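**Q** Provided below for reference: sequence and predicted model.
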Amino acid sequence: MIVFAGPAVAGAIRNQFNQVTNAVDSGTDGGNFMSAEEKAYQEAMKTVANKDAKDWTLDEQKAAATDIAKNGTSSVVYAKAKAAMGAGTKFSTKLTNGQTLTYRIIGINHDDLADGSGKAGLTILTTSAGISSRMNATNANAGGWEQSELRQKMNSGEIWNLMPAELQFKVKAVKKLTNNVGGGNENKNAAVTATADKLFLLSYAEIVPTSYWASESHWTSSEGTQYEAFQGKVTDNFGGNSAIAIGVGWWERSVNPSSSSYFLHVCTYGEPVDSNDATSLYCVCPAWCF
């Protein structure tokens, strides 16, 4: 269970601001001030690097993501984050309704920040099945993910409000590419467009290595790229994959290329091309970035 007020990194990072204030108040010159700030940062990251990733608090997960975004493979925590991703290490937090949400790392420096300032250090995917919703109130996928009822719930509505304030504060909005026109043969050549999302669903292309429909609906290969956690583990673009099975069906943000009313979802045994109408009730596995 995550303890939000992790004393190690949270305290060290808070101390950076204290040092800034003290340096300014005492008239310390800029060189010494920057040196103190950098020293505090390095000490904080050393604490994170010395811990097992499975024991990282929420503050430490965020600190690790920030350092990885800044330093890439040279980050002092890169190897531990990568190992945790490969092992499927799970973290957890309490939702505002009292339920426990579990999640894992699925990407490192994978997603583009919505403000154009670079990459998000870590991409996270929910592994628990406690949240469920329909995609739309009507049985249609026109407007795709961008116009869906579920996207609104996840970015400013009831699902976003389930997230604890400590997590909301740390989430970075990222750019997600999706066919936001709709499915069906008439849209087989639809162009993907970008949305800025704090919480999002995975696309079909972010799960599988290649598209089953690549020759028919070209956009199905353009909604992002397969996350690193799935590489070599999710190899079947049509059949079951245990690496993404959670025992219930969970929504993807991709529309069904052959239907104007269905969205794709991962079925109970990990098939990524299952689908159903937009009014169906399925599990929601929010993804987000730090």
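**A** Alright, I've got the coordinates.

**Q** all contacts plus neighbour counts: C-alpha atoms, from now on.
**A** Will do.

**Q** ok, residue 152 to residue 7 distance?
**A** Distance of residue 152 to residue 7, given as Cα to Cα, to the nearest Å: 35 Å.

**Q** ok, these two, which is more surrounded?
**A** The neighbour count for residue 152 versus residue 7, taken as other Cα atoms under 10 Å, is higher for residue 152 (18 against 14).

**Q** host element of the more buried one?
**A** helix 149-155 (DSSP states H and E).

**Q** what does residue 31 give?
**A** Following DSSP H and E, one finds residue 31 within helix 30-49.

**Q** angle of the helix or strand that comes right after that helix against helix 30-49?
**A** Using DSSP H and E, the next helix or strand after helix 30-49 towards the C-terminus is helix 58-71. Counting by axes from the mean of the first three to the mean of the last three Cα atoms, to 10 degrees, helix 58-71 lies at 120 degrees to helix 30-49.

**Q** putting a second one here so we can go through both:
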Amino acid sequence: MHAAAFSPRGGVVPETTCLRGQSIIEYVLIAAVIGLVVVFAGPQVSSAIRNQFNQITNTVDGGTDGDSFLSAEEKAYHEAMKTVVNKEAKDWTLDEQKAAATDIARNGTSSVVYAKAKAAMDAGTTWSVKLTNGKAMAYRIIGINHDDLADGSGKAGLTFKATNTALSTQRMNATQTNAGGWEKSELRGRLNSGDLWSLLPGELQSKVKSVKKITDNKGGGTAGTPSATTDKVFLLSMTEIYGGLDSDGTQYEYYKSKGVSMLEYSGASLSLDYWTRSVHPSSGAGFRYVYYGGRYSNGSATNNSYVFPAFCF
């Protein structure tokens, strides 16, 4: 609790930040302190203090409990959480998925929706969103508190991955090379700011969090030191799918729960060939992809394979 601060000139320094997130009990205590100060203060100070008291009264009377000081994103989160805890995860709207992710990022396994999100991930529950070209992109949870936010503020609560062919087949590069790896690839540029990014509707784009992705970005047929890129939309790496490697991140919870490994890979299958962001480690021409049965293979950067992008809330 913060009391009003007196300025050297006899006025009051407004402490507006103290109202953010304050409980009603704290407002009452603040009001009581203000009442005592008014008794002993001069007319000028008393008037200034009464003005601040009126601001507090308006906040409490309006039932906002400090919400008027929240950002638009915070207000949307609080509104969505009023209903998200009472709904089945399969029925969560896009706003409610975002609110659930925000709460999980803040509270971890103690989040009131953590169990629902994990159950939805384990069950392979899917949602869909309509792209700007009219196609519907299906997606599911593959990670919980897994990806590091690019701004260093913590983890993204939920990571999702597309599960259908809405983004069709695409090439990694226009020429048969993997030089620069994922970082320099044509496909990465298209997913993060180009034509493929533009296919995502604004209501999804506004919710996506930029995260750090670790990849061997050297290419050229020789192993390089893994480095980080900042991505809004990305492909999974070999390690994130199969585990057991140490260069391209860590295995996502979804694949780990399915027992996916280099030897047991059926849980990685989407019945179609799809790109990963990992380069062929001993060739300067290609990238790794997941074969239709779930095992991995290698393909030329100019080949067309399906794109199942991932993104975080």
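**A** Yep, it's here. These numbers were taken from a predicted model, which means no experiment stands behind them.

**Q** show me what the helix holding residue 31 of the first structure is packed up against.
**A** In this structure, helix 30-49 of the first structure packs against helix 7-26, helix 58-71, with contacts taken as 3 or more Cα pairs under 8 Å, 6 or more residues apart in numbering; DSSP states H and E.

**Q** deepest-packed of the ones you listed, please.
**A** Comparing these by mean neighbour count (mean count of other Cα atoms under 10 Å), helix 58-71 comes out on top with a mean of 22.

**Q** average distance between that one and the second structure?
**A** Mean deviation of helix 58-71 of the first structure from its aligned counterpart in the second structure after superposition (mean Cα distance after the TM-score superposition for the first structure): 0.5 Å.

**Q** which bit of the second structure covers that helix?
**A** Alignment of helix 58-71 of the first structure against the second structure: residues 94-107, by TM-score structural alignment.

**Q** what do you get for stretch 257-267 of the first structure?
**A** Stretch 257-267 of the first structure corresponds to residues 281-291 of the second structure when matched by TM-score structural alignment.

**Q** for the matching stretch, list every residue counted as buried.
**A** 281, 283-291 (16 or more other Cα atoms under 10 Å).

**Q** start to end distance for it?
**A** For stretch 281-291 of the second structure, the first-to-last residue distance is 17 Å (Cα to Cα).

**Q** ok, now stretch 105-112 of the first structure?
**A** 16 Å.

**Q** can you list the residue ranges for strands in the stretch 101-250 of the second structure?
**A** In the stretch 101-250 of the second structure, the strands defined using DSSP state E, counting those that start in this stretch lie at 126-130, 136-144, 158-162, 169-170, 211-215, 227-231, 233-234.

**Q** closest to residue 109 of the second structure among the buried residues of stretch 281-291 of the second structure?
**A** For those, the residue nearest residue 109 of the second structure by Cα to Cα is residue 290; the value is 31.3 Å.

**Q** which residues of the second structure fall in helices?
**A** 24-40, 43-61, 72-84, 94-107, 114-123, 186-192, 195-198, 202-205, 238-242, 253-257 (DSSP state H).

**Q** these: which one's closest to residue 298 of the second structure?
**A** Of the helices of the second structure, nearest to residue 298 of the second structure by Cα to Cα is helix 238-242, at 11.3 Å.

**Q** what's the mean distance for that closest one versus the first structure?
**A** With the first structure overlaid, helix 238-242 of the second structure shows a mean distance of 0.6 Å (mean Cα distance after the TM-score superposition for the first structure).

**Q** report the buried residues of that helix.
**A** 238-242.

**Q** one more: stretch 120-136 of the second structure?
**A** Of the residues in stretch 120-136 of the second structure, those buried (16+ other Cα under 10 Å) are 120-122, 125-129, 131, 136.

**Q** need these in TSV with distance to residue 163 of the second structure, can you?
**A** TSV is the format used below for these (distance: Cα to Cα, whole Å):
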residue	distance to residue 163 of the second structure
120	15
121	13
122	15
125	11
126	8
127	10
128	10
129	12
131	14
136	11
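
**Q** and the two most separated of those residues?
**A** Maximum pairwise distance in these, criterion Cα to Cα, is 25.8 Å, between 122 and 131.

**Q** can you tell me which of the buried residues of stretch 281-291 of the second structure are in strands?
**A** 286-290 (DSSP state E).

**Q** of the residues you listed, just say which sits nearest to residue 107 of the second structure.
**A** Nearest to residue 107 of the second structure, judged by Cα to Cα, of those is residue 290 at 34.1 Å.

**Q** check contacts around the closest one.
**A** Residues counted as contacts of residue 290 of the second structure (Cα atoms under 8 Å, 6 or more residues apart in numbering) are 268-269, 272-276, 296-297.

**Q** out of those residues, who's the most crowded?
**A** Of the contacts of residue 290 of the second structure, residue 275 is surrounded by the most neighbours, 30 neighbours in total, counting by other Cα under 10 Å.

**Q** shouldn't it be in contact with residue 307?
**A** Yes: between residue 275 of the second structure and residue 307 there is a contact at 6.1 Å, judged by Cα atoms under 8 Å.

**Q** before we move on, back to that, between the ones in strands among the buried residues of stretch 281-291 of the second structure, which sits nearest residue 255 of the second structure?
**A** Distance to residue 255 of the second structure across those (Cα to Cα) is lowest for residue 290, with 13.3 Å.

**Q** let me see the contact set for the closest residue to that closest one other than its chain neighbours.
**A** Spatially, and ignoring its direct neighbours in sequence, residue 290 of the second structure is nearest to residue 296 (4.4 Å; Cα to Cα, 6 or more residues apart in numbering). By Cα under 8 Å, 6+ apart, residue 296 of the second structure lies in contact with 288-290.

**Q** same check on residue 224 of the second structure?
**A** Residue 224 of the second structure sits next to 216-218 when contact means Cα under 8 Å, 6+ apart.

**Q** ditto for residue 135 of the second structure
**A** By Cα under 8 Å, 6+ apart, the contact set of residue 135 of the second structure is residue 166.

**Q** what do we get in the first structure for it?
**A** Using TM-score structural alignment, residue 135 of the second structure lines up with residue 99 in the first structure.

**Q** distance of that match from residue 129 of the first structure?
**A** Distance from residue 99 of the first structure to residue 129 of the first structure, counting by Cα to Cα: 10 Å.

**Q** now swap in residue 171 of the first structure and tell me
**A** For residue 171 of the first structure relative to residue 129 of the first structure (Cα to Cα), the value is 21 Å.

**Q** can you check residue 120 of the first structure too?
**A** Distance of residue 120 of the first structure to residue 129 of the first structure, computed by Cα to Cα: 25 Å.
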